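Visitor: Sequence first, then the predicted structure:
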Amino acid sequence: MFEAMANYLVYQTFAFSPQDPWGAALQFFLADMPKLILLLTCSIFIISVIRSYVPPAKTKEFLTRRGKGAGHVLAALIGIITPFCSCSAVPLFIGFIEGGVPLGVTFSFLISSPMVNEVALVLLFGLFGWKVALLYMASGVTIAILGGYIIGRLQLEHLLESYAPENTVVNTVEFHNFSQRCQSAARFTVELLRYILPYLTVAIAIGGFIHGFVPEDFLTNYAGPDTIFAVPLAVIVGVPLYNSAGGMVPIVYSLIEKGLPLGTALAFMMAVSAISFPEMVILRKVLKTKLIGIFAGILAISIICTGYLFNLVV
């Protein structure tokens, strides 16, 4: 629906040519901006309602009762079964922090949820077979566990922002009926969207510019099998873009068909789904810039190493 509306506005109403990079950039923005707002609105509201039924103490106990090590593993595994993109995983990440879950454990979820989910795994299995799907899942979960563990060991809680919009902690209020839960969740949704919308608009605009002005064959031309820096380049190109892991699988398949090595293509997929610039923009409201940089750096290095490993063993 959003694609069709954007196409109509850009190519018929505004009369851009499909070959015009400005038209392609505008089409990307007009298609993705409302789609992302709708996705975030629905996911934030639903998660907020669910959180109203779960006391913070229970969330913390569930993820840490067997120790922080087990908490990292459990949080990463929960990430697999939550069909979130990087941006829509942030509200649940905030809920974990509010619930007193250790910071490193929350990051294990934040890494795993967008990078590895059941939709992406099914598509990978269908297109590449069970070995590639299993290797991707194992590497994604490993990155999530190790990344969260490292952040936890660094003790970076002082780099959390004092984020407290009105009615943020919806699950500390006593509710008498479902209507009250929905009203509280709706207020929280509006507050959070109001905070992030200006920054999100800029992030999607940057992604649209890259979509319009970076040639489709850029990666295959400059990140081919004979290029030693192909994997880092794929990660750098992937960061400003935005897509879910499931949505990236057909793109990865197309890149591999054009000659891009499997590890390089999957590193590109991981970067787009797990280190997207829009996600970093949203996280800025709850994390200080230094912590975002540490998180993105750990994730980027891990993905680059994984891409090189894939290229060696597959």
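Guide: Ah, there it is.
Visitor: Only C-alpha atoms from now on, for both contacts and neighbour counts.
Guide: OK.
Visitor: how close does the residue nearest the centre of the chain sit to Val122?
Guide: Residue closest to the average C-alpha location in the chain (CA atoms, centre = their mean): Ser86, at 1.6 Å. Between Ser86 and Val122 the distance, using CA to CA, to the nearest Å, works out to 19 Å.
Visitor: what about His176, neighbour count?
Guide: Burial of His176 is recorded as 8 neighbouring residues (other CA atoms under 10 Å).
Visitor: Presented hereafter is structure B, for comparison with structure A:
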Amino acid sequence: MGTMQTMPARRTAWRPLLLAAAAGAWLLAYFGNMPLWDLLVYRVAGLAEDSRLGSGVHFFLADTVKIVLLLTGIIFVVTVARSFLSLERTRALLGGRREGVANLGAAGLGVATPFCSCSAVPAFIGFVAAGVPLGVTLSFLIASPLINEVAVVLLYGMFGIKIALLYVGSGLLIATVAGYVLGRVAPPRWVEPFVFATTLRGVPVVPGQRLSFDDRLALGREEVAKILRKMWPYLLVGIGLGAVIHGWVPADFFARWAGAGNPFAPLVAVALGVPLYSNAAGVLPLVEVLHAKGVAMGTVLAFMMSVVALSLPELILLRRVLKPQLLAAFVGVVATGILATGYLFNAIL
């Protein structure tokens, strides 16, 4: 009997160490992901870093691993945390009480966690599943890739403080207003049901339900497996498409059709920017080139915003989570905000 009683106690004593080891392994994998693929793709495989093939292969492998790690980590942590809270308490903690203020707060959180557009999707899933209001979560999803502190510094260095502040202000405004509007018009049924359905060993679990700690860990593992099973085809297609088009922009074509003399230049810029995929810092050198070619500042900023906030790979990933009605509304509202910003900047700069 003494042996039987000590075995669970020993397992309980080791559990915090195992969790700490798992968290350490996750952090090591996340922060070592980029250096590892730098070594394997550019050094071991010998692909040129500045070639379309080398950068595309590296992009596909590194981004796929990064997004899988983010999905795994965020969904697991949010699911376990949510199991301790009632749905009402979760909304109060994460969603805020007043929608407009909550949207602005979520946009500010997005600025503080500057993911690329595809990397922000796992956090979006976790927040929605945790009961955060949909519009508030969309403000985070828009702001996180749209406003990047590295891009702000680079914009300041290239074009001065005025342009950098206008970029930050317009990005926050777009994320806040777009999320607020979408929260008003988009019902929760426009989100795929699996995002809200949490089960443990096939049985639905209600937030705040009394569970053992082992059950909570199992709940997190099962939720991660469920999300990955539903997301992986979209993940591979989206990142694969991003790898193919990564770094490719016809600068001369852009300058010709979105030049200063074209009144529809911001519209052309957004149409050209949506199929592409990059973060704000990555697209800024192209912004500088286009501006040097005579493209108006509002047009190039509209192009940059559409690349980072409405990339086609992101939309492919989001389609697995959002129903077509909400996906179309998301694109329409955000694109309208970006277009308005482009025309405004062209008028005042």
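Guide: Good, I have the coordinates. If you're wondering where the values come from, they're calculated on a predicted model, not measured in any experiment.
Visitor: Spell out which helix or strand contains the residue nearest to the centre of structure 1, please.
Guide: Under the criterion of DSSP states H and E, Ser86 of structure 1 resides outside all helices and strands.
Visitor: ok now do it, which residues does it touch?
Guide: Counting by CA atoms under 8 Å, 6 or more residues apart in numbering, Ser86 of structure 1 makes contact with Leu110, Ser113, Pro114, Met115, Ser244, Ser273, Ala274, Ile275, Ser276, Glu279.
Visitor: rerun at 10 Å
Guide: When the contact criterion is CA atoms under 10 Å, 6 or more residues apart in numbering, the partners of Ser86 of structure 1 are 110-115, 242-245, 272-280, 282.
Visitor: Filter those down to the buried ones.
Guide: Burial by neighbour count, judged by 16 or more other CA atoms under 10 Å, picks out 110-115, 242-245, 272-280, 282 from the contacts of Ser86 of structure 1.
Visitor: Out of these, which sit inside strands?
Guide: With strands identified by DSSP state E, none of the entries of the buried ones among the contacts of Ser86 of structure 1 belong to them.
Visitor: so Glu314 of structure 2 touches Phe124, yeah?
Guide: No. Proximity of Glu314 of structure 2 to Phe124 does not meet the contact threshold set by CA atoms under 10 Å, at 11.7 Å.
Visitor: ok, which stretches of the stretch 201-349 of structure 2 are helices?
Guide: Assignment of helices within the stretch 201-349 of structure 2 using DSSP state H, counting those that start in this stretch yields the ranges 213-245, 251-257, 265-273, 280-292, 297-309, 312-319, 324-348.
Visitor: Take these and write them to TSV, including distance to Leu165 of structure 2.
Guide: Compiled in TSV, these are given as follows (distance: least, CA to CA, whole Å):
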stretch	distance to Leu165 of structure 2
helix 213-245	29
helix 251-257	25
helix 265-273	20
helix 280-292	15
helix 297-309	12
helix 312-319	26
helix 324-348	12
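Visitor: Determine which stretch of these is the most buried.
Guide: With neighbours taken as mean count of other CA atoms under 10 Å, the helices of the stretch 201-349 of structure 2 reach their highest mean count in helix 297-309, at a mean of 29.
Visitor: so what's the aligned residue in structure 1 for Leu272 of structure 2 closest to, chain neighbours aside?
Guide: Applying TM-score structural alignment, one finds that Leu272 of structure 2 aligns to Val237 in structure 1. The shortest distance from Val237 of structure 1 to any residue other than its chain neighbours is 7.6 Å, reached at Phe268 (CA to CA, 6 or more residues apart in numbering).
Visitor: Tell me if I'm right that that neighbour and Asn243 touch.
Guide: No. When contacts are counted by CA under 10 Å, Phe268 of structure 1 is not listed as touching Asn243 (11.2 Å).
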